[in-house]
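*Asks:* Okay, predicted coordinates and the sequence, questions at the end:
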Amino acid sequence: MNPDDPRARRSRARLRTAILELAADKDPAAITMSEVARHAGVNRATVYQHFPDIDALVTDAMDDAVAHVARAAALCPLDAPRDEAPPPLAELFQHVADHASLYRRMLGAHGSALFSARLRERLTAELGASFRQGRRPPGYDDVPVDTHAAYLAGALTGVIATWITDTTPAPPPETALAFWRLFRPQPPGE
């Protein structure tokens, strides 16, 4: 199968749409490949030609969301005031809130470990690249760039997962500001 073939691209797009629609209403662990095939209007063999299992399909379908979160995190200006969340961070939390049911299913207690790992890896890569381009907060020169990026990626993934699964989550702007304050701690003596 040639992944650049227009038919293959259309099939993959239909499968991505189908899994996202199904996952918005149902735990991905309970979704079968047959169900995805029916929802996408394709043969079950077609699903297996493109994806080995549901986790791989969900992760692939969520790649745009992962990229969005990673880009927003890497774009935060380092000189933003501590008491004002930078717009990219506020937009990131609003994006998650706008797609809450899907993120809740993917990052909740019974969510996809593959998705969580993918999100963390992508965040680490984006933040690491941003840090290497000189966009690293001051005061961390004694910490390797990749360790710093992984630390922040894990923290952000954890905050999003906890926030989105909370029964009464704080509004997105409040959560973005709280995370920003953790990211930009108040210097001693202020």
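*Replies:* Structure's in. What do you need? All values reported here derive from a predicted model rather than from experimental measurement.
*Asks:* okay, CA-based contacts and neighbour counts for the rest of this
*Replies:* Noted.
*Asks:* List the buried residues of the helix or strand containing Ala117.
*Replies:* Element membership for Ala117, per DSSP states H and E: helix 113-132. When burial is assessed from 16 or more other CA atoms under 10 Å, helix 113-132 yields the following buried residues: 115-116, 118-131.
*Asks:* What sits closest to the residue nearest to the spatial centre of the chain if chain neighbours are left out?
*Replies:* In the chain, the C-alpha nearest the mean C-alpha coordinate belongs to Val66, at 3.5 Å (CA atoms, centre = their mean). Here the nearest residue to Val66 in space, its sequence neighbours aside, is Leu119; by CA to CA, 6 or more residues apart in numbering that works out to 5.5 Å.
*Asks:* which residues does the one you found contact?
*Replies:* When the contact criterion is CA atoms under 8 Å, 6 or more residues apart in numbering, the partners of Leu119 are 66, 70, 157.
*Asks:* With respect to Ala40, which of these is nearest?
*Replies:* Within those, the smallest distance to Ala40 is 22.5 Å, found for Val66 (CA to CA).
*Asks:* how close does the closest one sit to Val58?
*Replies:* To Val58, Val66 is 11 Å away according to CA to CA, to the nearest Å.
*Asks:* before we go on, here's another structure to hold up against the first:
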Amino acid sequence: MPDTRHDPRAERSRAQLTDALRVLLRDRDPREISVSALCTEAGVSRPTFYQHFGDLDEVAVAGIEDRFRRIRAELPDCDGPEGSYRLLLAWLEELDAERATWQRTIGSGTAFSASRDAVESWLATQLARRVPGASAPVVRYAAAGFLGAVRAWLLQEDGPERPSAAELAESLVAVSARVLGGRS
């Protein structure tokens, strides 16, 4: 598949498809979404879909990657300890604001395994930047645990026991510091 991400028409089609998937995921289980339904929602043809993506999971991953880039771009100076925390908090707040969509994307039993992998990889990259001396297996372990905690939080019922995004961020930073050898 040719790399068409810098062609404005291709970028527009990719954005239409990722946005349409996010809209559909607000109300539907991922297993109920077909390529045809996505194309109809996006206003593009099936051949256009297959010019850009091999399957729905690739659309979900592209949407997640675009959202990560947007969150990072909206936060100035994310490289220091305070910046990393702000990035984490912004991500958790976005998850909470679109909870149903994210539950269907990275929650348990979802059809989008590559989406979970993409989120875990992004978390591993953030942790590795934060703790450059940590070994790759430790970083992957921490990222997987981090994602597990976030997924559990997404699935948790509303109520006084459910922490806010800020409370979860504080907890995750503390646990990550312990897992990564006291170097958060």
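*Replies:* Structure's in. What do you need? Because the structure is predicted, anything quoted here is derived from the model rather than measured.
*Asks:* burial count for the counterpart of Thr175 of the first structure in the second structure?
*Replies:* Aligned against the second structure by TM-score structural alignment, Thr175 of the first structure finds its counterpart in Leu168. Residue neighbour count, defined by other CA atoms under 10 Å, stands at 18 for Leu168 of the second structure.
*Asks:* Give the aligned equivalent of Arg151 of the second structure in the first structure.
*Replies:* Following TM-score structural alignment, the counterpart assigned to Arg151 of the second structure within the first structure is Ala161.
*Asks:* Let me see the contact set for its match.
*Replies:* Listed by CA under 8 Å, 6+ apart, the contact set of Ala161 of the first structure reads 103-104, 107-108.
*Asks:* still contacting in the second structure, which of those?
*Replies:* Of these, the contacts whose aligned counterparts also meet in the second structure (both residues aligned by TM-score structural alignment, their matches' CA atoms under 8 Å) are 104, 107-108.
*Asks:* got the contacts of Leu119 of the first structure as a markdown table, with distance to Pro87 of the first structure and secondary structure columns?
*Replies:* Shown next, in a markdown table, are these (distance: CA to CA, whole Å; DSSP: H, G, I helix; E, B strand; the rest coil):
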| residue | distance to Pro87 of the first structure | secondary structure |
| --- | --- | --- |
| Val66 | 18 | helix |
| Ala70 | 14 | helix |
| Thr157 | 18 | helix |
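*Asks:* want to throw the residues you listed into JSON lines with distance to Pro171 of the first structure?
*Replies:* Shown next, in JSON lines, are these (distance: CA to CA, whole Å):
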{"residue": "Val66", "distance to Pro171 of the first structure": "21"}
{"residue": "Ala70", "distance to Pro171 of the first structure": "21"}
{"residue": "Thr157", "distance to Pro171 of the first structure": "17"}
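*Asks:* Can you flag the buried ones in the contacts of Ala161 of the first structure?
*Replies:* Neighbour-count burial (16+ other CA under 10 Å) is assigned, among those, to 103-104, 107-108.
*Asks:* Adding secondary structure and distance to His148 of the first structure as columns, could you present those in TSV?
*Replies:* As requested, these are arranged in TSV below (DSSP: H, G, I helix; E, B strand; the rest coil; distance: CA to CA, whole Å):
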residue	secondary structure	distance to His148 of the first structure
Tyr103	helix	25
Arg104	helix	26
Leu107	helix	22
Gly108	coil	25
